[in-house]
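# sharing a model that was predicted from the sequence below.
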Amino acid sequence: MNQQQKALYSYIKASKYEPSSFIAAAIIDNAKVGNIIIAEKLYSQLIRVRDIDIDLLIHVRKLVDRSRQKYKVMNEYLHDSIPKISVIVPFYNRKDKILGCINSVLNQSFGDIEIIAVDDGSTDGGNEILLEITDPRLVIIRNEKASGNSGAPRNIALKIARGEYIAFVDSDDCVELNYFSELYQCIVKNNADIAFSKWFKKINYQNGRREESKIYYKYIDRVRYINYDSFFINSFVIWDKIYRRELFHNNLIYLSESKIGADTLMIAKTYYYAKNVCMCDNKSAYKYFAFSHNSVSQLHRKNTGNLIEEDRPYREVFLWIDKFNISKDY
């Protein structure tokens, strides 16, 4: 039996019997011989298996991506298998918020998405609420033990995401109807690595009263320093933009697994390695609920003696700058 015959046989076996081990084996066999469309189709099936081993998912995803590069399979040939945008939503004990967040993404006017919701060891039953959703675009990953930071669950999702572009939504926030449609059109039109949202809505509660404000960014498309040309934007958060997935994978960019500021180094790296960025003149907004009760970062910030945790993300940035001889101007 040659490799192509073996791959076909394993695909038939996986389609017939469906245990995750058969599906994973079939993905590996087909990816090795360049049957990437079949491998992607099977991966779509594997990622929705309940209680799937996360390490297995990550291993299989890496193998398929490497095979796509080796056999130079273009995205247009995989349009039935690969979503345009992977939206990553980590959550921990968000039973009262998570459904509204996920529904705001599922109900977007732009429907070519997958949502990877990573339950980071919740104990309040939020995971069960999401399991009732039958939309096949929703993928639920569960960590049995909480990591205690917002970086670890996002990194899991980054490693298994399939979309051409990556977006992040926090579990206590939501997005308006055309938000991803506008950002997607902008990033494609400009062939950019990052598309920034021009503004967002900040929602706060003071003495039981809801306060809503519009926050606009300052953006300069070219700034000349002594030894470095760059853009400038006063945005240092993860969720107000979409990114080309290759930006993460080609430059080995992930989030820090720190209790506070897990996205600080990631933002610094994506801004540095992005070859082209664009500002979206968006009408729909990301709705940011400031200082949300029980968020991981806020819980740690409320505790005393966390100066080391506050400082850690910035130390990581300076270590990266020194290690890779990044221009001090940057």
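Received the coordinates, thanks. Numbering: from 1, shown residues only.
# make it CA atoms for all contacts and neighbour counts henceforth
OK.
# for stretch 286-293, give me every contacting residue.
Residues from elsewhere that reach stretch 286-293, judged by C-alpha atoms under 8 Å, 6 or more residues apart in numbering: 172-176, 179, 199-204, 240, 298.
# is it correct that Phe196 falls within a strand?
Yes - secondary structure assignment (DSSP: H, G, I helix; E, B strand; the rest coil) places Phe196 inside a strand.
# want to compare, so here's the second one:
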Amino acid sequence: MNPNLAKYKISVIIPVYNTEKYIERCIKSILNQTHKNIEIILVDDGSTDNSGEICDFFKNEDSRIIVIHKQNGGAASARNSGLEIASGDYVAFVDSDDWLAEDMYAHLLECCVIQNAEIASMRYFITKEPNAVLPSTKLNIRKYTNDRIYYYLKCSFNAKELELSTCNKLYKRSLFNQLRFPSYQLSEDAYINFLLISKINTLVVSNKYGYFYFKNDASITHTKLTVKSFDLLLVCDQIIDSCRKMDDTSILDLAIAFRCKNCLSLLIRMINSDFDYEESYSKLSDYIAENLTLIMKSPMTRAQKWCCMLLTKSKRLFELAVRCTYQAYKKYR
């Protein structure tokens, strides 16, 4: 590690809620970072298992750890509580069932300092295996200045380069002086990143893997369609409103297409669930129909574009295609 970077302190904020099976692995992966100038803020968000006690145990083991115990308010509320006391030059966020490669923050910090960037991002690796190994890649680091917003929105269609999560990024802490996470239960990462990338001068994106995103059995429940699932459209609407003020049609078109993509995703989930969706279904399908020309020019995949076209031609055929595809997926997954 570059010794000149050791002076920079990183505040790592971890919302903790009922993850007693995984929190130790998460904490140890941060304590073992090659960059040692770190404070770890564990926010026990009203856990009902032993998560809070585990946090306190590690607090007594390492002076770099701070523990906050609070009533349950969701991940955004927990992150905001951590931001209130964070003292680092940079800030990072980690989910308590995930873990990090030992050089993740050293690499991100180097990207920020050398490239004079306010945000640096690297790739995460989705896994169900607790002993997973990160894929190796030929290192490629890209710097975005004037085109950073367009690039971010384009990546929202295919997150292979720049995932929308906050957990695989490092931020200058001063970015949060006047900003906090919105109080949505879902999808707040997409909007907070949009706001942050809109206000910075430089974004750096590395293709190196550094973050293990653990898809445990409990994560499956997050895919169940509920009323809160529609928070994503609220996020999309706020991004669209912000883009309208930029007077850039290419950026606005991407934002509208991003909403269409998420409308399609919700429609597909509706069909494969017991959700009472009749009124919402009409609104979402109408929005897609209104913007079909824009969709066809967007970065949406061929399959997504085909689904949108089919939806505008025949609701019955669209639903039949979705159900058949879903049944095949369940059979062969």
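Structure's in. What do you need? Fair warning: this is a prediction, and the values are worked out from it, not measured in the lab.
# related to what we said a few turns ago, filter the contacts of stretch 286-293 of structure 1 down to just the ones in strands.
When DSSP state E defines the strands, the subset of those inside them is 174-175, 199-204.
# aligned counterpart of Asp112 of structure 1 in structure 2, please.
Under the alignment (TM-score structural alignment), Asp112 of structure 1 pairs with Asn37 of structure 2.
# Leu175 of structure 2 and Val43 of structure 2, how far apart?
21 Å (C-alpha to C-alpha, to the nearest Å).
# which one's more surrounded, the two?
For Leu175 of structure 2 versus Val43, the count of surrounding residues by other C-alpha atoms under 10 Å is larger for Val43: 27 against 18.
# next structured bit after the helix or strand where that one lies?
Assigned by DSSP states H and E, Val43 of structure 2 falls within strand 38-45. Downstream of strand 38-45 of structure 2, the next assigned helix or strand under DSSP H and E is helix 51-61.
# what ranges do the helices span in the stretch 51-200 of structure 2?
The residue ranges that make up the helices of the stretch 51-200 of structure 2, judged by DSSP state H, counting those that start in this stretch, are 51-61, 75-85, 104-115, 148-155, 188-199.
# please pull up the equivalent of Lys269 of structure 1 in structure 2.
In the superposition onto structure 2, Lys269 of structure 1 corresponds to Leu195 when matched by TM-score structural alignment.
# quick one: residues contacting its match.
Contacts for Leu195 of structure 2 (C-alpha under 8 Å, 6+ apart) come out as none.
# and it, how far is that from Lys330 of structure 2?
Here the criterion is C-alpha to C-alpha. By it, Leu195 of structure 2 lies 38 Å from Lys330 of structure 2.
# ok, Leu100 of structure 2 - how many residues close by?
Every residue meeting other C-alpha under 10 Å relative to Leu100 of structure 2 is counted, giving 26.
# name the nearest residue to it, sequence neighbours excluded.
Distances taken as C-alpha to C-alpha, 6 or more residues apart in numbering place Tyr211 nearest to Leu100 of structure 2, at 4.7 Å, with adjacent residues excluded.
# Phe176 of structure 2 too?
In space, not counting the residues next to it along the chain, Phe176 of structure 2 is nearest to Leu83; the distance is 7.7 Å by C-alpha to C-alpha, 6+ apart.
# in structure 1, what residue corresponds to the one you found?
Looks like Leu83 of structure 2 aligns to Leu158 there (TM-score structural alignment).
# got it, and Lys169 of structure 2?
In structure 1, the position corresponding to Lys169 of structure 2 is occupied by Lys241, as judged by TM-score structural alignment.
# so that match sits against Trp199, correct?
No - applying C-alpha atoms under 8 Å as the test, Lys241 of structure 1 and Trp199 come out as separate, 10.1 Å apart.
# distance from the strand holding Val43 of structure 2 to structure 1 after superposition?
Mean deviation of strand 38-45 of structure 2 from its aligned counterpart in structure 1 after superposition (mean C-alpha distance after the TM-score superposition for structure 1): 0.6 Å.
# could you check the angle helix 104-115 makes with that strand?
With axes from the mean of the first three to the mean of the last three C-alpha atoms, to 10 degrees defining the directions, strand 38-45 of structure 2 sits at 120 degrees from helix 104-115.
# how far away from the center of its chain is strand 38-45 of structure 2?
In terms of C-alpha atoms, centre = their mean, to the nearest Å, the gap separating the centre of strand 38-45 of structure 2 from the centre of its chain is 19 Å.
# the counterpart of Asp193 of structure 1 in structure 2: neighbour count?
Asp193 of structure 1 is assigned Glu118 in structure 2 as its aligned equivalent, the criterion being TM-score structural alignment. Glu118 of structure 2: 23 surrounding residues under other C-alpha under 10 Å.
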